[in-house]
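Enquirer: Below is the sequence, then the predicted model.
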Amino acid sequence: MPHRTTAPLWRALLAAGLVCAVGLLPWLSRTDPALTVLRARSAERDPDPEVLAAIRAQLGLDDGPLRLLGRWLAGLPRGDAGRSWISGDEVMPGVLHALGASLLLMAAALVVAVVTAGLVCARTLRRAGAGAGAVRRGGSGSAVLAALPEFLIASVLATVVGVQLGWLPALGWYGPRWTVLPALALGLPAGAVMGRLLDDLLPGALAEPWARAAVARGLPRRRIARQAVRRCLPGLLPNLGLFVVGLTGGAVAVEQLFDIPGLGRTTLQAALAQDLPVLQAGTLALLLLAALAAGLSRTATHLLVGPALRDGSLPSLHGPTPAPARTPPLVYGCLLLGVLALGLPRDPLALDTGLRLQHPTWAHPFGTDALGRDLLARIAHGALDTLLLALGISAVALVTGVLLGLLPRLSGPLADTLNAVPPVLAALLVTAVAGGGSRTPALAVAVVAWTPLAAHTSALLRQERATLHITASRALGAGRLHLLRRSLLPAVLPPVTRHALLRLPGVALALASLGFLGLGAQPPAPEWGLLLAENQPYAERAPWAVLAPAAVLALLGALAVTAAGGLRAAGQSSSAAR
């Protein structure tokens, strides 16, 4: 019982610390809040000392950050979150309106994500009644979708479906029809990731004794598939809760592109303008949503497998199951190395304005960008820094996620709290504390990259500890350390490692995207995210300028997933050898 009372307290302390850190953001970054507010209100007005003094007096900045924070907190029980420093309007109605828009978009995106995840797993589920030996996991096509950035999918949908075909509106937020395209942009990659995680667990579920008995009795495949999904869901529910919060606060790029007045966009604009009342209220709303999602996830897990977890009567999901990769990772690796070998000898900064937005030719296989620079050269040179840094961050995130996943009482509230912070806001906080520069994106991404891996580790460990062979081992006198080293970690590490590989393209893109926002490397650096963002305005006129870096990123995703399949096969071979 003690941990049930300490967990909410720990969660409340973390949330309070984050809100306080947000409230101290201007002072931590050693900038003048009055000057930032003046520039947000009127960029053309000169920052005269008298004007700045008037703003300080109006906002009470001379009282210091602690008094400002105290007054803001004192108003919350009355439903008063203060007034915006920029517009002067009351904060609470605007934040609630933005939260409503984000929740509606999140619900629509979740529907798309669930359908997408079902399609990813359809091939495995169709063979549910054919026996364990016939089970085959899906190919690497879903990895391509999971690796594509949301803003790129949004841009393509807005340009093709919204503008060229005119089937759906591509701008604004006025009704259900305006929800479709942004929901597709958010839900497709999220569903691909969730589908891959579910597809990774399904073969183990379909190899359990109950599934073999159901096949022997001739039960319908649909019923067996439904029970297999139900069996795997508890291991995915914590990550699903993280997706819910991410689709609400992390949908900044999609909200910007479709002009949606959502919470992510509102929080980003408040952070850039240092509008503290709006920023604090938006952050608090995201934290409350994260706590609600975590509570619902725990409740759903208890409803699905609560008695089995209590009695220690679950079979293990991680026995050896056939899951060969049809396309070897060597093929994708050779293609990626070929791009690097052809592009590295070229100059990524050489300008030729006479060749602006030239289509692919023998001289420029990937075409040129808006300044006439060779895209192949820029993609290849950008891969070195981006991939090496992404690999390093992914390795650190994997180790951190596994270690903290072993301590769910500590890592659960911490992961939920950090996941509620949009990546841009995390980068701004890191910049305020550690300063700007090339290390800022790496630190910001590393701060939050471990959270889904820790949630996955905790969920799988919770189920594995309740399996029959662990219960029998305890009865025979096996100690905690022996069980952890011999049974628990060997069962949990392979799927979590495959999860980390699946997220590698997303880490690479997050690094480059933060650099484009001015929180790291700056143009003309050949960062992959910079290439996508710089060439996005020319997608309709020169689609190759966007498709080339997107294709390489998708290639990285396919390589990551097939490498994960290779790890699974290697683990099965070693298990068979033992």
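Expert: Perfect, I can see it now.
Enquirer: hey, let's count contacts and neighbours off CA atoms from now on
Expert: OK.
Enquirer: burial count for the closest residue to Gln536 other than its chain neighbours?
Expert: Distances taken as C-alpha to C-alpha, 6 or more residues apart in numbering place Val546 nearest to Gln536, at 6.2 Å, with adjacent residues excluded. Other residues near Val546 number 24, with proximity taken as other C-alpha atoms under 10 Å.
Enquirer: Tell me where the stretch 101-250 of the chain has helices.
Expert: Assigned by DSSP state H, counting those that start in this stretch, the stretch 101-250 of the chain shows helices spanning 141-147, 150-156, 180-206, 209-217, 221-249.
Enquirer: helices or strands next to the fourth one in the packing?
Expert: If contacts are counted by 3 or more C-alpha pairs under 8 Å, 6 or more residues apart in numbering; DSSP states H and E, helix 209-217 sits against helix 221-249.
Enquirer: Which strands and helices lie in contact with the helix or strand following the helix it packs on?
Expert: Moving toward the C-terminus from helix 221-249, the next helix or strand (DSSP states H and E) is helix 252-258. If you count contacts as 3+ C-alpha pairs under 8 Å, 6+ apart, helix 252-258 packs onto helix 150-156, helix 180-206, helix 263-273.
Enquirer: Give me whichever of these is most buried.
Expert: Of all the helices and strands packed on helix 252-258, helix 180-206 has the most neighbours on average by mean count of other C-alpha atoms under 10 Å, namely a mean of 25.
Enquirer: Show residues contacting the helix or strand Ala427 falls within.
Expert: Using DSSP H and E, Ala427 falls within helix 423-434. For helix 423-434, the surrounding residues in contact (C-alpha atoms under 8 Å, 6 or more residues apart in numbering) are 21-22, 25-26, 28-30, 250, 268, 271, 440-441, 443-445, 447-448, 514, 519.
Enquirer: Buried residues in that helix, which are they?
Expert: Pro423, Val424, Leu425, Ala426, Ala427, Leu428, Leu429, Val430, Thr431, Ala432 (16 or more other C-alpha atoms under 10 Å).
Enquirer: of all those residues, which two lie farthest apart?
Expert: The two members of the buried residues of helix 423-434 with the most space between them (C-alpha to C-alpha) are Pro423 and Ala432, at 14.2 Å.
Enquirer: now whatever helix or strand the residue nearest to Gln536 lives in against helix 180-206, angle please.
Expert: Following DSSP H and E, one finds Val546 within helix 544-577. Helix 544-577 runs at 10 degrees relative to helix 180-206, counting by axes from the mean of the first three to the mean of the last three C-alpha atoms, to 10 degrees.
Enquirer: how about helix 544-577: buried residues?
Expert: Across helix 544-577, burial judged by 16+ other C-alpha under 10 Å covers 544-550, 552-569, 571-572.
Enquirer: Use this one as the comparison:
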Amino acid sequence: MADTSAQTGRNVLRDGGTRPTRFRTFWNSFSENRGAVIGLWVFLAFLFVAVFAPLIAPYDPSAQFRDYALQPPVWQDGGAWAFPLGTDALGRDMLSRLIHGARFSFFVGIVVVVVAASGGIIIGLIAGFAPKWLDTLIMRLMDIILAFPSLLLALVLVAVLGPSLLNAMIAIALVLQPHYVRLTRASVLSERGKDYVTASRVAGAGQLRQMFITVLPNCLAPIIVQAALSFSTAILDAAALGFLGMGAQPPTPEWGTMLADAREFVLRAWWVVTFPGIAILVTVLAINLMGDGLRDALDPKLKRS
């Protein structure tokens, strides 16, 4: 019994009481960046609004109150704000449309990131393990795609596929995919020469196992950061395509489409343009701040001094 107690005591002393978990280590590093923490809370607030939009929105986003078209936010009904953020040209409640617009923006961001990251990671892994000629072919193709301005290329793809929210998501995902390919390939090439990969190969692991089990988990940190930044890019590009009439189509309450519908009322109804623009600005800024924090937490070598 005495030996057991002594051994237990030595273990406690050796471990120093408690060891920080990976999540705690990550959170301690992430929380050092105040902007990232603020961005995270803003992002979670918008996510909550997007998920529970039907319960939070005071009206249906397509409901029209024709008697109250273009009412400013200060208009009151019976002492209470019937339309806290005003109404648009068709009498639709701006607050309800903004809340439901968060659903479309987050849906676009999630779909685009999943599609772009999945395809980009697979192609990047193939390029990193492929023979020289195939690697060169893949990377030159990615360079050609990156040579075009991203929004212009997305606009051309949507023009070919047809204007719709689905086609806009496909176009944005294809435009963002080369970034994941290049990032994954660079990470794979830096990991392939390490001892643990050599040991795995000597132990008889096949190439697919090396790619997806051995190497890929050690390449995820920069990919996660890229995914966070791509999320904001997807929201911004979707809003731009919607503003140009090539994304979501009316009466869909998407923020870019709301801006497009409000162009002719800029001078006499400032709220129909201002609030969708602020929603896009705050969301993209919060995600970018969160991405900076993820970069610092997942790769301390890049941490700002």
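Expert: Happy to help now that I have it. These figures come from a predicted structure and were not determined experimentally.
Enquirer: By how much does stretch 178-191 of the second structure deviate from the first structure on average?
Expert: When the first structure is overlaid, stretch 178-191 of the second structure sits 1.8 Å from its aligned residues on average, using mean C-alpha distance after the TM-score superposition for the first structure.
Enquirer: Quick one: residues contacting Val266 of the second structure.
Expert: For Val266 of the second structure, the contact set (C-alpha under 8 Å, 6+ apart) comprises Val272, Val273.
Enquirer: If we use 7 Å, what do you get?
Expert: For Val266 of the second structure, the contacting residues are Val273, by C-alpha atoms under 7 Å, 6 or more residues apart in numbering.
Enquirer: Tell me how far it lies from Phe275 of the second structure.
Expert: 12 Å (C-alpha to C-alpha, to the nearest Å).
Enquirer: again with Ala203 of the second structure
Expert: For Ala203 of the second structure, the distance to Phe275 of the second structure equals 59 Å [C-alpha to C-alpha].
Enquirer: how about Gly354 of the first structure, what does it touch?
Expert: So Gly354 of the first structure contacts Gly372 (C-alpha under 7 Å, 6+ apart).
Enquirer: Ala147 of the second structure maps to what in the first structure?
Expert: When the first structure is aligned by TM-score structural alignment, the residue opposite Ala147 of the second structure is Ala420.
Enquirer: just checking, its match touches Ala290?
Expert: Yes - taking C-alpha atoms under 7 Å as the definition, Ala420 of the first structure is a contact partner of Ala290 at 6.0 Å.
Enquirer: shared neighbours of those two, anything?
Expert: Common neighbours of Ala420 of the first structure and Ala290, counting by C-alpha under 7 Å, 6+ apart, are Val245.
Enquirer: these two touch, right, the residue nearest to Gln536 of the first structure and Asn535?
Expert: Yes - the pair Val546 of the first structure and Asn535 passes the contact test of C-alpha under 7 Å, sitting 5.8 Å apart.
Enquirer: Tally up the residues packed near the aligned residue in the first structure for Phe107 of the second structure, please.
Expert: Matched across to the first structure, Phe107 of the second structure falls on Leu388, judged by TM-score structural alignment. Using other C-alpha under 10 Å, the number of residues around Leu388 of the first structure comes to 12.
Enquirer: so where is stretch 168-185 of the second structure in the first structure?
Expert: Mapped onto the first structure using TM-score structural alignment, stretch 168-185 of the second structure covers residues 441-458.
Enquirer: And that stretch, how far out from the chain middle?
Expert: Relative to the centre of its chain, stretch 441-458 of the first structure is centred 9 Å away, using C-alpha atoms, centre = their mean, to the nearest Å.
Enquirer: Over to stretch 471-482 of the first structure?
Expert: The answer for stretch 471-482 of the first structure is 37 Å, by C-alpha atoms, centre = their mean.
Enquirer: Identify each buried residue in that stretch, please.
Expert: Within stretch 471-482 of the first structure, the residues that count as buried by 16+ other C-alpha under 10 Å are Thr471.
Enquirer: That stretch spans what distance, first to last residue?
Expert: Stretch 471-482 of the first structure end-to-end distance (C-alpha to C-alpha) = 13 Å.
Enquirer: same question, stretch 138-152 of the first structure
Expert: Start-to-end, stretch 138-152 of the first structure (C-alpha to C-alpha) is 24 Å.
Enquirer: how close does the match of Phe107 of the second structure get to Leu555 of the first structure?
Expert: Leu388 of the first structure sits 16 Å away from Leu555 of the first structure, going by C-alpha to C-alpha.
Enquirer: what range in the second structure does stretch 201-221 of the first structure sit on?
Expert: Going by TM-score structural alignment, stretch 201-221 of the first structure sits over no part of the second structure.
Enquirer: Next, the buried residues of that stretch.
Expert: 201-208, 211-212, 214-215, 221.
Enquirer: wait, which of these is closest to Ser394 of the first structure?
Expert: Among those, Leu201 lies closest to Ser394 of the first structure (C-alpha to C-alpha), at 21.5 Å.
Enquirer: ok so, going back, please produce JSON lines containing the helices and strands packed on helix 252-258 of the first structure, extended by distance to Leu384 of the first structure.
Expert: Below are those laid out as JSON lines (distance: least, C-alpha to C-alpha, whole Å):
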{"stretch": "helix 150-156", "distance to Leu384 of the first structure": "22"}
{"stretch": "helix 180-206", "distance to Leu384 of the first structure": "25"}
{"stretch": "helix 263-273", "distance to Leu384 of the first structure": "30"}
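Enquirer: which one of the ones you listed lies closest to Val112 of the first structure?
Expert: Smallest distance to Val112 of the first structure across these (C-alpha to C-alpha): 5.0 Å, for helix 180-206.
Enquirer: tell me the angle that closest one makes with helix 221-249.
Expert: Computed with the same axes, to 10 degrees, the direction of helix 180-206 of the first structure lies at 130 degrees from that of helix 221-249.
Enquirer: list the helices and strands helix 180-206 of the first structure packs on?
Expert: With contacts taken as 3 or more C-alpha pairs under 7 Å, 6 or more residues apart in numbering; DSSP states H and E, helix 180-206 of the first structure sits against helix 91-126, helix 141-147, helix 150-156, helix 221-249.
Enquirer: just the ones you listed: most buried one?
Expert: Of these, helix 141-147 is the most buried (mean count of other C-alpha under 10 Å), at a mean of 24.
Enquirer: helices and strands around that helix, which ones?
Expert: helix 180-206, helix 544-577.
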